[in-house]
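In: sequence and computational prediction follow.
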Amino acid sequence: MHVLVLYWHPVGAEMRPAVNTHLHTLDMLPDLEVEYCNAYVELPDEVERAHWDAVVLHTTFLCMRWSDAFTAYALRIAWLAKRECLKIAIPQDEYDHSEILDEWLYSLGVTHVFSNFDEGPRKLLYPILHDRASFSVVLTGYVNQEIVESARAQLLPIAERSVDVVYRAADLPYWFGANGQRKVAIGRLVARGADELGLKTDISSRPEDTIYGDGWTRFLLSSKSVTGCETGSTALDRRGEIQASIRAMLAADSALSFTQVAARLPAGWDDHPLTAIGPRHFEAVATKTCQILVDGHYSGILEAGRHYVGIAADFSNLSDVLERVRDDAPGLQMIADTAYEDIVGSGQYTYARLAEQFATALGTRPAAR
């Protein structure tokens, strides 16, 4: 079977290991001839002329739907609509320009969508495709076996780690809703509370402090705990209109707070719990770093009190949680060990699982475990 995978990544830029592993999941399947084409540059003419049994539209490729250059970008790939083959889309951030995504996939004749959400919000996210395409529920990321193996050789007991709490997150704009603001707030609040207790932290939202590759694994291995919350959004921005409205407000008054902006937007704009477990949660598990997370569903995989120490949504118990980080290394170790056994040890959340879903969609043999 001849499969084309279209992705988008700036030439010469380093790709995060989680993204690279996700992109190359098809390499785990036998009997496939896979060609990866980076749509960051003009696709060679032979890509359009070649015979493909299946075309996979990677999440990085589909992210172009919110680019200012989207119209020209979509025209470059319009030839795909005429191809009679399997077409599999793997979008993420489906709440962002959701109707643009839905229309684009429909116009290209996508036959199968790998969605991060179950059928509950499906019609909301895909008003056209929800009953026209086949859907499979997948995760935003999985246990990366390379990180597991790398970490295993470097693991220290939590009591012997030099940092108490670590965290990295970008300052997300207001149009990601309350959950986006929560990602920003938790770093700030944990840093302040930890400082009051004399804990050692490495917490930043500055772009220049972003950590890539093996450095990220070492970063997690250095710390007793890592904080965070669910990935995703509580805002549904169907065509980018929420973003446009917020940009206009901030252009007129850059000092507006999130609360002030939210009050000026249509009722219910931020009432969509489109959140999930993310790759960084699996990376923390793989390094046996105890997670202190805002309570959430985490795709039904992480359980508060068993796999992570729960922080109330209003942060009312944050002091107690940080005191536990300071005083209860054995308890943190037990949670980290349990998470490792249940998630890494079970083998249920590896990229082989995603490969099996690809195999089903493609009608091929599954990956060997």
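Out: Yep, it's here. Numbering: from 1, shown residues only.
In: rest of the way, CA atoms for contacts and neighbours
Out: OK.
In: using the centroid of the protein, identify the residue furthest from it.
Out: residue 49 (33.4 Å; Cα atoms, centre = their mean).
In: gap between that one and residue 79?
Out: Going from residue 49 to residue 79 by Cα to Cα, to the nearest Å gives 10 Å.
In: what do you get for residue 44?
Out: 13 Å.
In: how about residue 186?
Out: Here residue 186 is placed at a distance of 45 Å from residue 79 (Cα to Cα).
In: of the two, which one has the most company?
Out: Counted by other Cα atoms under 10 Å, residue 186 and residue 79 do not tie: residue 186 has more neighbours, with 22 against 12.
In: for burial, what's the neighbour tally of the closest residue to the more buried one other than its chain neighbours?
Out: In this structure, residue 186 finds its nearest non-sequential neighbour in residue 228, 6.8 Å apart by Cα to Cα, 6 or more residues apart in numbering. Using other Cα under 10 Å, residue 228 is surrounded by 24 other residues.
In: surely residue 228 and residue 292 touch.
Out: Yes - between residue 228 and residue 292 a contact is recorded at 6.7 Å, counting by Cα atoms under 8 Å.
In: which residues of this protein fall in strands?
Out: Ranges of strands in the chain, per DSSP state E, are 2-7, 33-38, 54-57, 86-89, 112-115, 134-137, 163-168, 201-204, 223-228, 231-233, 274-276, 290-294, 309-311.
In: alright, now check it against this:
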Amino acid sequence: MYNVLFLYNASQTYTNTVYEHAASFGNYSNNRYFYLHQDDSSVTNVDSRRFDAIALHYSVRLPYDQVSETTCSLFENFQGLKILYIQDEYDHTYKAWAWIKRLKINLVFTVVPAENIEKIYPAEHFPGVRFISVLTGYVPHDLSGLLGDSRPSERPITIAYRGRPLPSRYGRLGEEKVQIGKMVKAYCLKNGIPCDIEWTEEARIYGPSWYDFMKSCRAMLGSESGSNVFDWDGDLQQKIRKYREENPEHDDQEVCHAVVSAHEEPGLMNQISPRVFEAIVAKTVLVLFEGKYSNVLKPGVHYLSLRKDGSNLPEIIAALNDSELVDSMADRAYKEIISEGNYSYSEFVRKTDLAISDLILQNKISSQRGSVFSSSSIQPSLLTTMPVRALSTVVPPAITFPLFNANLSRIVLDRLVPVWMALPSGIRTPLTPVIKKILRAK
């Protein structure tokens, strides 16, 4: 059993997927995990000699330099195993390269598909670094909130969806998040089919309410996640901005064709979204754009495959009106994807445990033991045995700050989250119900 110091950004754990990923190590690992909040202004004061490994979570965005100088020093001087969990590797890719080298990372858990790792992380640039391909998320730890009483065929809403518009720099996969919503909603409204489909930021749903939403419908729309547009140098956004200034009459599609498409390599990073697992747990049938979905799902077996031109929408709707088909597909997907446990967080953590143990033993990577905290006059960093769950940073329409407009209200609340995280638990605990009541006020 090893001691692992796990660095994460506690202000980012308001979404289920981020929190569950970070918490999975504390829930399932055979090793002992100690969690520590980290951002670019953190003062990290931990005696690293107490730990066999240090892990940096993807909630700390390396491509945007969200690592403090004290944390850099911690990594650079640490003699044990250094682990990185990284996602969104299409953003500032060379910057991520630089951080992996500077922090002297030994083990990288990447969401780049295994067959494409060499394209993104050429071995000649990373001697001695081991890369392991993983999914962006897995089956939720607590299934109780997703398990409903009704059969999917008995639910009143035929199709539901919550997407989000992504900047044009994310290319075709980003466009599809909105495309599928617009196309199916238009068809449903035209044909009187009950639906609840939105793709604006304001309509997004978080926390337990998201699970309730999933259980209210027979089917949930979806598409592959990720981006095949790699912004290697971090200058793509500047190129897009310049093009828009020179061609103000051009829409997003024209911008993509003129600027973004040259950076896009179809099929490089297509991934299955953790939302897919949530829908399967809720026994909500998936209606997904054609794709590979990390080779986890089979069309016609685990989901209904929607052509990207929408030409088979009538057949999709007919299938969703077939109660026997809907219920049997939901049951089959649950049995083969959820019950068998291959995509559970416990299985994910088991594999990470094996990789950590393998590198420590085979490469004789170890660290000296010492006291938990250094003896300096700086206040020791507060460690926890599970990650802190953040409040949502989404500002409801009714919540504004009188001196600021809507956009600044969101910024103000974002700035308050780190302050909240710094408060002792004895203060946060009694205040939490009050703040939640305010944020949910209509």
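Out: Sure thing, it's come through. In this text the structure is predicted, and so the values were computed from the model without any measurement.
In: with structure 2 overlaid, report how far the lengthiest helix in structure 1 is off on average.
Out: Determined from DSSP state H, the single longest helix within structure 1 is helix 177-196. By mean Cα distance after the TM-score superposition for structure 1, the fitted helix 177-196 of structure 1 averages 0.7 Å away from its aligned residues in structure 2.
In: got the angle between that helix and strand 290-294?
Out: 130 degrees (axes from the mean of the first three to the mean of the last three Cα atoms, to 10 degrees).
In: what does helix 177-196 of structure 1 correspond to over in structure 2?
Out: Across structure 2, the stretch matching helix 177-196 of structure 1 (TM-score structural alignment) is residues 171-190.
In: try stretch 282-292 of structure 1
Out: Aligned by TM-score structural alignment, stretch 282-292 of structure 1 corresponds to residues 277-287 of structure 2.
In: counterpart of residue 142 of structure 1 in structure 2?
Out: Checking with TM-score structural alignment, residue 142 of structure 1 has residue 138 as its match.
In: count of residues packed around that match?
Out: 26.
In: quick check: it vs residue 126 of structure 2, distance?
Out: Distance from residue 138 of structure 2 to residue 126 of structure 2, by Cα to Cα: 28 Å.
In: just residue 82 of structure 2 next, same as before
Out: Residue 82 of structure 2 sits 14 Å away from residue 126 of structure 2, going by Cα to Cα.
In: quick one: which of the two has more around it?
Out: residue 82 (24 against 16).
In: map that one onto structure 1.
Out: Aligned by TM-score structural alignment, residue 82 of structure 2 pairs with residue 87 of structure 1.
In: I'd say its match and residue 52 touch.
Out: No - here residue 87 of structure 1 does not reach residue 52: they are 9.9 Å apart, not a contact under Cα under 8 Å.
In: report the contact partners of residue 274 of structure 1.
Out: Residue 274 of structure 1 makes contacts with 95, 117, 232, 233, 234, 235, as judged by Cα atoms under 8 Å, 6 or more residues apart in numbering.
In: now those as a markdown table including neighbour count and distance to residue 208 of structure 1?
Out: Formatted as a markdown table, the contacts of residue 274 of structure 1 follow (neighbours: other Cα atoms under 10 Å; distance: Cα to Cα, whole Å):
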| residue | neighbour count | distance to residue 208 of structure 1 |
| --- | --- | --- |
| 95 | 26 | 28 |
| 117 | 21 | 32 |
| 232 | 24 | 23 |
| 233 | 25 | 24 |
| 234 | 21 | 27 |
| 235 | 23 | 27 |
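In: so which of these comes closest to residue 159 of structure 1?
Out: Proximity of those to residue 159 of structure 1 (Cα to Cα) peaks at residue 232, which lies at 32.1 Å.
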